[in-house]
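this one's structure only:
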């Protein structure tokens, strides 16, 4: 298959017998990260699944079904949610997430009124590319930890072996398989790794057995339905808490600045998606629509007690590998995520996927995120031979990956900027103040001329 060949275009509808499998692949690709965020922040994994599905569907509607992007739990908010929960409560963190969604809406409105050039001037490729690399490389320790260490944090050769086999299966399927099997390497890697993990005794099947026994022992329809469906632990404003009682300047200071990171990530994802699919999503349906969709998804999540959402690099990686760009496949994954969030035994089976399996797949997917940032620098001809560009990229990478943060403690106000937010802010400032700024081509009609020429030659 040619590198530029499309198996399914954005608006193509897959055949019913392939639709489910293709959607499942996207579900599995996002599942590890989407579920990991609530685990680390002590939120509900089921709610995270449901809100990611609802957020994705709302995003597809707002973008007129023209952008094949899946939205899941944002890693950029892990530390802010933990800190906000400690300062106030989880409800306070959700109010902060709601405000982040409002910021998205404001930026989208400004883009709609004033155009996109001003934002692209603030966030040119020399800033966005390294920030995306920070997101991908910042996730690398998480992938390696899942790969090498057991639940107690001890090195495990068994875990490493399972992860290595999972990664190998994924790579072999992507490179050597033909036809339909070639376009589901992530799913094949997870299924193959899961089977290996079963034989290795790594999979905890106790919850699966308990859920299955509850199903099979049901003596009435009521008991059966009770065993099938689970009630997610939603956290709803004005029902479970009063938003006005938990909002504070500290919550605003902790949560809202992260919007700069996720907006930067969003722009990068749109550029990468445009490169991968050969369509300019910044022009059509427009960056204002995609940002608004992202913001609405985060608002929906915050009103149900789920983590803030963001477009997922993992699923962009699946798109890049499989060349299946159909929004119907993405929508199918969203529906499955919602369904799985309410079905007890399915959620239990998915949650039983051991960390080395997800770690093995994540090595590839997280690496693709970082590589996408590098590709952005290359595709936009960012000259790192110029000291200005080299300084901006270097400072962003070291501050972001190194985890530097700024914390200011005042009597009634605490402000903490994490490594990702801090690196993005410093990158923006350096780009604005350092002399010799490159003339960035912000004309959407010209952004992909080189790619189109390459496709015509190929």
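Nice, thanks for sending it over. Please read these numbers as outputs of a predicted model, since none were measured by experiment.

contacts, neighbours, all on C-alpha from now
OK.

Show me what the helix or strand hosting residue 425 packs onto, helices and strands only.
Using DSSP states H and E, residue 425 sits in helix 419-433. The elements that helix 419-433 packs onto, with contact taken as 3 or more Cα pairs under 8 Å, 6 or more residues apart in numbering; DSSP states H and E, are helix 117-122, helix 125-148, helix 258-277, helix 387-402.

In contact with residue 366: list those residues for me.
136-137, 139-140, 143, 313-314 (Cα atoms under 8 Å, 6 or more residues apart in numbering).

which stretch of helix or strand covers residue 438?
Assigned by DSSP H and E, residue 438 falls within no helix or strand.

how close does it sit to residue 120?
With distances defined as Cα to Cα, to the nearest Å, the gap from residue 438 to residue 120 amounts to 12 Å.

Residue 309 now?
With distances defined as Cα to Cα, the gap from residue 309 to residue 120 amounts to 22 Å.

So which of those two has more stuff around it?
Neighbours around residue 309 and residue 120, counted as other Cα atoms under 10 Å, are more numerous at residue 309. The numbers are 32 against 17.

Please compare the first structure with the one that follows:
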């Protein structure tokens, strides 16, 4: 294992702190702003809340876990469903509904962390084995594939080769930075794809500069406060759309903590404990939702930057969080983000959503799941078809359980009730 240049508790010099914090923030930047852009929320608020959530996470984990919290991709479809889709201006129709659902998600994290604190974490591993989480993760990525392709190819519902060319330039730029670049640039394919795709879009004349000209240099982000900007009303429908997704995100969180621990040579499941890191994730999500930001999650990009740079210092993570908070108030910068063509967003989404789906497949491969076992085959098959096929259970005229939420719940139930679980968990022997 390579020796750390700056270990978790090491303090960088002032110059190191500024430069390394900027580097870390920009590695997280592309993915953090992409989620709100896709679901019609404010990128400025997403950036602001990512910084706040990260600082909360560091505090709750006793400044021991160098993790950055950004916008969660698992909640893209649930946010769109809860908010009633997007209007003609690309904004959420009822964003308050999505925020209420996100608050419920944050509270759910807190409740789960409380149970883990009292009873240990082994039980959650049994409820969320790879044979459930892997296929549900694939559903998240594949379920969004149509959205990505539509954004890349179509303008106002009509095919445009000009816009599709911008998507392809963006996509191949992201691929090139992922495959051929080394070091810090290899951890920023989304950001670099957005930058190159935006420059190409400027060249072919599909960027509308009007929002930039109108924006002031400093501007307050568009907050969404419950009881002020929308009526606070909790409904069963919102809860059923948003809360079941924690089946995936909690498993993702556990995976990140395990990998992060290996990178920095610590056991974060035991100290400061999974209950603390999960509570930090939940509190970050709750605070974010209270002011209009999307649900938060620990980022794989963060782990990649740590592994490449060997800069593990929590001071750098905190510095990146502070910079994100400050940048959220730069009106001109946020206006530039607002002018990114839909085709460019579609280009990076093709790669990103595909990676999400492939990560679910990778989980099954890494855990040596035996699909010669009928039990595993049944669980994965049912999850995939129900999740991608659009199955739903209509409870009342205004209430239904559908998509990935339904697939996740059915997957958990099948895993618990079908016989032969111990035999199915025996990994297949590699030849």
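Cool, got the structure. No experiment lies behind these values; they were computed from the predicted model shown.

still on that earlier bit, run the chain-centre distance for the helix or strand following the helix holding residue 425 of the first structure.
Taking DSSP H and E as the definition, the helix or strand that follows helix 419-433 of the first structure towards the C-terminus is helix 449-457. When distances are taken as Cα atoms, centre = their mean, to the nearest Å, helix 449-457 of the first structure is centred 29 Å away from the chain's centroid.

Could you pull out the buried residues of helix 449-457 of the first structure?
Neighbour-count burial for helix 449-457 of the first structure, with 16 or more other Cα atoms under 10 Å as criterion, is recorded at residue 451.

what's the mean gap between the helix holding residue 425 of the first structure and the aligned bit of the second structure?
Following the fit onto the second structure, the mean deviation recorded for helix 419-433 of the first structure is 0.6 Å by mean Cα distance after the TM-score superposition for the first structure.

what's that helix aligned against in the second structure?
Residues 403-417 of the second structure are where helix 419-433 of the first structure aligns, with TM-score structural alignment as the criterion.

Give the buried residues for that stretch.
Using 16+ other Cα under 10 Å as the burial criterion, the residues of stretch 403-417 of the second structure that qualify are 403-412, 414-415.

Then stretch 55-71 of the second structure?
Of the residues in stretch 55-71 of the second structure, those buried under the neighbour-count criterion (16+ other Cα under 10 Å) are 55-58, 60-61, 63-71.

Please apply the same query to stretch 101-119 of the second structure.
Within stretch 101-119 of the second structure, the residues scored as buried using 16+ other Cα under 10 Å are 101-114, 116.

how big is the offset of it relative to the first structure?
Compared with the first structure after the fit, stretch 101-119 of the second structure shows a mean deviation of 1.6 Å (mean Cα distance after the TM-score superposition for the first structure).

re earlier: could you dump the contacts of residue 366 of the first structure into TSV and include neighbour count and distance to residue 10 of the first structure?
Written out in TSV, the entries for the contacts of residue 366 of the first structure read as follows (neighbours: other Cα atoms under 10 Å; distance: Cα to Cα, whole Å):
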residue	neighbour count	distance to residue 10 of the first structure
136	24	25
137	21	29
139	20	28
140	21	30
143	25	30
313	31	17
314	27	18
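
Among those, list the two that are farthest apart in space.
Using Cα to Cα, these span at most 14.3 Å, a distance reached by 143 and 313.

picking up where we left off before, redo the buried residues of stretch 403-417 of the second structure as a markdown table? Include distance to residue 254 of the second structure.
A markdown table is the format used below for those (distance: Cα to Cα, whole Å):
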| residue | distance to residue 254 of the second structure |
| --- | --- |
| 403 | 24 |
| 404 | 20 |
| 405 | 20 |
| 406 | 22 |
| 407 | 21 |
| 408 | 17 |
| 409 | 19 |
| 410 | 21 |
| 411 | 19 |
| 412 | 17 |
| 414 | 22 |
| 415 | 19 |
